[in-house]
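Student: here is a sequence together with a model predicted from it:
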Amino acid sequence: MGDSTEMPAEQSSPWTVMDVAEFMHEDTEEIICPWCGYEFQDSWEFEENGEHDCYECEKPFKFCRIIDVTYDTERIEP
């Protein structure tokens, strides 16, 4: 069988879905620190993608600006 200290596959991660939800932020209007939850009010001043140290907890994190492009069309009557 294997080493008795190995965790079964279904228990291999120490994180639950709720744990991940606490520090992962997607589709927010401002950059939010994934460590402490600090919300950056000046997100529009940041580059499109990059790394930054949190103003509050000073821990590093990555961010990515998502740009959603959509189009509308309508008929032009002849």
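Tutor: Looks like it came in fine. Numbers count the residues shown, from 1 in each chain.

Student: alpha carbons only for contacts and neighbour counts from here, please
Tutor: OK.

Student: and the helix or strand encompassing Gly50, what does it pack onto?
Tutor: Gly50 is part of strand 49-53, with elements assigned from DSSP states H and E. Packed against strand 49-53 by the contact rule (3 or more C-alpha pairs under 8 Å, 6 or more residues apart in numbering; DSSP states H and E) you find strand 60-64.

Student: structure B:
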Amino acid sequence: MKSTALEIVHRLADWSDWAPFSAAHELAPLVPGVYLAREGADGELVYVGMAGERHGKGIRGRLTVYARGKALASGLG
């Protein structure tokens, strides 16, 4: 049986629970890390991103930039 990309990624690390984007940028941790995006609640994995320090805001800072619509050059924006 062939694994989906999402199944493979899930086996690589412990991940937080999924959250809709409208809530994710407020719930995300203030530390650097990796984040995943998928289409809909049970959709395909469409984006994997990495967030650095971002002035002490980590992943939350990166997702906040997306939420403000200022990341149009990125794959997720």
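Tutor: It's in. These numbers were taken from a predicted model, which means no experiment stands behind them.

Student: need the TM-score from the superposition.
Tutor: Once superposed, the chains reach a TM-score of 0.26 (TM-score structural alignment, normalised by the length of the second structure), with 45 aligned residues with a C-alpha RMSD of 4.7 Å.

Student: thinking again about what came up before, okay, angle between the strand holding Gly50 of the first structure and strand 60-64 too, please.
Tutor: Calculated by axes from the mean of the first three to the mean of the last three C-alpha atoms, to 10 degrees, strand 49-53 of the first structure forms an angle of 150 degrees with strand 60-64.

Student: show me what counts as buried in strand 49-53 of the first structure.
Tutor: Using 16 or more other C-alpha atoms under 10 Å as the burial criterion, none of the residues of strand 49-53 of the first structure qualify.

Student: excluding chain neighbours, what is closest to Cys64 of the first structure?
Tutor: The shortest distance from Cys64 of the first structure to any non-neighbouring residue, by C-alpha to C-alpha, 6 or more residues apart in numbering, is to Asn49 (4.4 Å).

Student: ditto for Val48 of the second structure
Tutor: Closest residue in space to Val48 of the second structure, ignoring its immediate chain neighbours: Leu36 at 4.6 Å, by C-alpha to C-alpha, 6+ apart.
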